[in-house]
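Undergrad: all I have is the shape, not the residue letters:
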C-alpha cells in the first residue's frame, strides 16, 4: 500500500508539473524509443539461448568417444564459454544499447553461461564415471573366466591388503564419496592391474576381487542415476536435445538428471506473477525517472561543464543522500521482480516444483548468511562448481576455496558494472571482497550471538552500499 500511494504521488506531481503521469519520460523513451533495437535485442537473446546447444553437441561427442572429457573436452568447453561471454558483452558495446537493454542481455548471458558450465561439467564427470563402470564390468567378465589355482597365489595384491569393510554397506554414490578412504581407490587400480597381468589367482582372490568390483560398479551405477527416480533419465540417456533445452528454460542454473515437478499449472498463480512482474517494472521506472535520473543527469552536466574532480566530490555527500532511499527501493523491487515474480512464473509454467529461490535474507545477521540466502540458485551453483570444485581440483583448503568463490563472484559483478558504466573502476569488487573480513568480524566475541546488532549492521550496508557505488561510478 505504501509503494502504491508513493507511485500515485509521483504520478500526481508529474501531472501537475508536466501534464503527464510519467513526467519527462526519458527512461521509457530510452527503452522503447527505437523499436528496431528492441527487436534486435529479443532476436539476439533467442540466438544466445539457442547457442547453448554447442555444449550438448560437445557432450554427445564425449559420449561417442570422439573427444575425451578428461583430455580436450573440458578445454574446448572453457574456450567456448569464453567466446560465448565475450560475444555477449561485445554485442552490447557494438550496438551501444541503453543501460536497460545492456543489463538484461548481460545478466541473461551470465545465466546462460552458468547453465552451460553446469550442464557440461556434470555430464563430463558422469562420462568419466560411465567409462570407469564399463571398464570394471569388463574386468568382472574376465574374472568369471579365470580358473583359480588351488595353492595360495603370489600375485599382488594379497587378499589381506584389500579393504573390505565398506562392503557391508549398501553400494551408493554417497557411500563411495564419503565413506571410502583413498586406499580403496588404489585397491581398484591394483585389482585391475592383477587381472590385466594374467598371473594366477587363488579362489579367495577371485572371490574378494569380484565382491569389491561389483560393489564399485553398483556405486558407480547409482552415481549415473543421480537424482533421477524414473528409468530412462540416467546418464547417458539424458543426452537428448529435448532434455538440454528443457533445462535451459527451467529456473535453475545447476544441472540435475531430474528435478521435482508439480502435477499441474495453476494459471491464476501464473497470471498473478506475470501481472506483478510488469507492475513492478512500471514502479521501478517511475522511481528511477523521478529520483535517480535527475541525479545522474546532474553529474553528466558537471562533467560536460568541466567541473574539476574536487568540485564533483563536494557534491558527493548530497548525491549520496539523494540516492539512498530511491536505490533502497530499487534494490528491494529488483530482488522481488527476479526472485519472486519471474522465477516463480517460469517455475509454474515449467512444472518446476522446487521453489526455494531464496530464504529470509532480510533477517540476516552476517554477510555470509546473506550470500547463502538472498539468491539460492546462484549460491548452489557457486557451491558446486566453484567452492567444491576448487577443493577437489586445486586441492585447496576451505578458506582458500571461500576466497576464490567470493573473488569470482565479485569479478562477475564488476563485469556487469563495466558494461553499464563503460568504465572499469573496481569499486564493487573491492566492496564485495570487504565482506570477508566483515564475516570474520561477525564471528568475534563482540558480535557473536548478538543477532539484533548483526541485523542492524547488515541493513546499514544494504542501505548505503548501492547508493555509494552508483555515486562513485558517476563522479569518477
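TA: Arrived safely. What you are looking at is a predicted structure, and each value in this text was computed from that prediction instead of being measured. Numbers count the residues shown, from 1 in each chain.
Undergrad: from here on, just use CA atoms for contacts and neighbour counts.
TA: Will do.
Undergrad: gap between the longest helix belonging to the chain and the chain center?
TA: For the chain, the longest helix by residue count, based on DSSP state H, is helix 99-144. Counting by CA atoms, centre = their mean, to the nearest Å, helix 99-144 is centred 14 Å from the centre of its parent chain.
Undergrad: counting contacts, what elements does it pack onto?
TA: helix 35-50, helix 53-64, helix 74-95, helix 182-197, helix 203-225, helix 398-421 (3 or more CA pairs under 8 Å, 6 or more residues apart in numbering; DSSP states H and E).
Undergrad: out of the ones you listed, which gets nearest to residue 270?
TA: In terms of CA to CA, the element of the helices and strands packed on helix 99-144 nearest to residue 270 is helix 35-50, at 22.1 Å.
Undergrad: chain center to that closest one: distance?
TA: That offset, for helix 35-50, works out to 23 Å (CA atoms, centre = their mean).
Undergrad: show me what that helix is packed up against.
TA: Looks like helix 35-50 contacts helix 99-144 (3+ CA pairs under 8 Å, 6+ apart).
Undergrad: which residues does the very next helix or strand once past the helix it packs on contact?
TA: Using DSSP states H and E, the helix or strand that follows helix 99-144 towards the C-terminus is helix 173-178. Contact with helix 173-178 is made by 169, 216, 219-220, 222-223, as judged by CA atoms under 8 Å, 6 or more residues apart in numbering.
Undergrad: take the one below as the second:
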C-alpha cells in the first residue's frame, strides 16, 4: 500500500458555520472535552452579523424601545446642565467657560497628528510579513512567529518611548497610547489568523500531493485506489478548503493591500476573512453621528473643566480623600457615560458607516451587569472578543491551560495593560488601577453567591456601587497628581 504521510497526522476539524474554529483538534490529553466545548462556544461568539447598536436612535424609534423616553430625558438634562454651567460661569467670570482644558487639548496637535500617521503606517509591516509568508519566503511556524513577536514588541516599545520623549499633556498621551494598543491588537489578530490559515494552506497542498501520489501509484501498480484512504483524503481536502474559505473569499486571495486597509478602518480588533457589510454609506446617518460626537464632546469638556479639575486643583492640601470622592462621584459618573457614548456610539458607528461595517454590536447592556466580569464582557466588546480569541482560547489550545487558569491569565493581562496606560500618562508606577482591578476578583466571587444569583438586582447594586465609587477614587489617586504637575509646568 502507498504510504500517505499526512494521514498519520491529526485530522482537521471544521464547522462551516463556525469560522473561528481553525485549529487542529487534539486527539489526546485530559483537556480534550473541555477544549472542544470551549471552541464550540467561542465559535458561536465570533459570528459577525448585521445588527444595530443599542442606542441607535432610528432603531430605537422604529422598534418602539420602551426606554427611549429615558434616553431623551438624559440628553435634555445634560442640555440644562450645560446651560446652567454657562450662565453661572458668565455671571462669575464674564465668560461662558474656561479655556484651561482647551489650552491642554490644543497643545502640540501637529506633532500628535504626524506621530499618529506614522503609527498607522507602521501597521502595514504586518501586511508585508503575511505577504512574505504567502510567497513562502519563510513559514509561519518558527521563523514567522519569531518575526511577528519581534515586530509587535518593537511596535509597542517604540510607541511608548516616543510618547514619553514627546512629553505631551495627558490628553494627547492617552489618545496616542490607546491608539497604539488598539493597533497592536489589530496587527496581532491579522498576523495570527492569517498565519493559522497559511498552515492550513500548506497542509492542503500536502494533501493534494498525497492524492496525486495515490492516483499515480494505483496506475503504476494497475490496482484500484484503496477506497478508505481515497475517501479520507477527499474529506480532509474538503475540510481544509472549507477552513480557508468564507463566503466568496479564500486564503491567500485575501492578503491584499485593499483588504488590509479595509480591516484597519473596520471598528473591530479581530480579523476575519469577511464581515457583513451594508449596501451603502448613509450621509445623513454619518452627519447625525458627527453632530452627536460634537455635542457629547462639549458636555464632556464642560464636565471635566468645571466639575472635576477644580476639585482636584483646589483641594490639594489637607483635604479628606472621602470628601473628594463624594465631590467627584457624580462628575466622574457623567464623564464615564459620556466617554463611553463618544467611543462606542459615535466613533465606532462613524467608522462602521464609512467602511460599511454592518455589525454595530460594540457593546451590550453592561448597565444591567450583576458582576464585574459580566461588565467586562459587555461594555467593550471589541477588546473582549480580542482577549477571548487570542488570549483565552489560545492559552487553552496552545498551552493546555484549564478554563479557570485561562480566565485568570486573561484578567491579569487586561489589568497589566490598563496599568501600563496609567504609568505612561502619569510617569509614575503606582499600581492603583491594577490593585482595584484585582480587587474585582473577590467581588466577582461575591456576585456568584446563591443569594446574589437569586436576586440579580442585588448584584447590579453591588456593581454600580463599586463603579461609582471606584472611578472617583482613581481620580483622586491619579488625576490630582497630573493636574498639580501640569499647573507647575
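TA: Looks like it came in fine. Small disclaimer: the values here were computed from a predicted structure and weren't measured.
Undergrad: tm score of chain vs chain?
TA: Overlay of the two chains. TM-score (TM-score structural alignment, normalised by the length of the first structure): 0.82; 406 aligned residues with a CA RMSD of 1.8 Å.
Undergrad: the longest helix of the first structure vs the second structure, average distance?
TA: Aligned to the second structure and superposed, helix 99-144 of the first structure gives a mean residue distance of 0.5 Å (mean CA distance after the TM-score superposition for the first structure).
Undergrad: in the second structure, what stretch matches that helix?
TA: Counting by TM-score structural alignment, helix 99-144 of the first structure pairs with residues 170-215 of the second structure.
Undergrad: stretch 431-447 of the first structure too?
TA: Under TM-score structural alignment, stretch 431-447 of the first structure corresponds to residues 436-452 of the second structure.
Undergrad: how far out from the middle of the chain is that stretch?
TA: Relative to its parent chain, stretch 436-452 of the second structure has a centroid offset of 23 Å by CA atoms, centre = their mean.
Undergrad: please apply the same query to stretch 150-162 of the second structure.
TA: Taking CA atoms, centre = their mean, one finds stretch 150-162 of the second structure lying 19 Å from the centre of the chain it belongs to.
Undergrad: next one: stretch 344-358 of the first structure
TA: Centroid separation for stretch 344-358 of the first structure versus its chain: 16 Å, with CA atoms, centre = their mean.
Undergrad: one more: stretch 72-88 of the second structure?
TA: Offset of stretch 72-88 of the second structure from its chain centre (CA atoms, centre = their mean): 32 Å.
Undergrad: next: stretch 353-373 of the first structure.
TA: 15 Å.
Undergrad: mind putting the helices and strands packed on helix 99-144 of the first structure in CSV, mean neighbour count included?
TA: Output for those, formatted as CSV (neighbours: other CA atoms under 10 Å):
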stretch, mean neighbour count
helix 35-50, 14
helix 53-64, 18
helix 74-95, 15
helix 182-197, 15
helix 203-225, 20
helix 398-421, 17
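Undergrad: aligned counterpart of residue 16 of the first structure in the second structure, please.
TA: Under the alignment (TM-score structural alignment), residue 16 of the first structure maps onto residue 91.
Undergrad: immediately after the one helix or strand its match maps to, which helix or strand?
TA: In this structure, residue 91 of the second structure sits in helix 68-93 according to DSSP H and E. Moving toward the C-terminus from helix 68-93 of the second structure, the first helix or strand encountered (DSSP H and E) is helix 100-105.
Undergrad: that following helix: average distance to aligned residues in the first structure?
TA: Comparison of helix 100-105 of the second structure with the first structure after fitting gives an average deviation of 0.8 Å (mean CA distance after the TM-score superposition for the first structure).
Undergrad: what helices or strands is that helix leaning on?
TA: Judged by 3+ CA pairs under 8 Å, 6+ apart, the packing partners of helix 100-105 of the second structure are helix 170-220.
Undergrad: against the first structure, where does stretch 43-63 of the second structure fall?
TA: Stretch 43-63 of the second structure covers no residues of the first structure once aligned (TM-score structural alignment).
Undergrad: please read the previous query as pertaining to stretch 334-345 of the second structure.
TA: Residues 329-340 of the first structure are where stretch 334-345 of the second structure lands when matched by TM-score structural alignment.
Undergrad: cool, stretch 147-157 of the second structure as well?
TA: Going by TM-score structural alignment: stretch 147-157 of the second structure matches residues 76-86.
Undergrad: how many residues are close by the aligned partner of residue 239 of the first structure in the second structure?
TA: When the second structure is aligned by TM-score structural alignment, residue 239 of the first structure is paired with residue 255. For residue 255 of the second structure, the neighbour count with other CA atoms under 10 Å is 18.
Undergrad: for residue 131 of the second structure, see how far away residue 255 of the second structure is.
TA: To residue 131 of the second structure, residue 255 of the second structure is 7 Å away according to CA to CA, to the nearest Å.
Undergrad: residue 260 of the second structure against residue 125, yeah?
TA: No: using CA atoms under 8 Å, residue 260 of the second structure makes no contact with residue 125, being 10.8 Å away.
Undergrad: now check the second structure for the residue matching residue 289 of the first structure.
TA: That one, residue 289 of the first structure, aligns with residue 305 by TM-score structural alignment.
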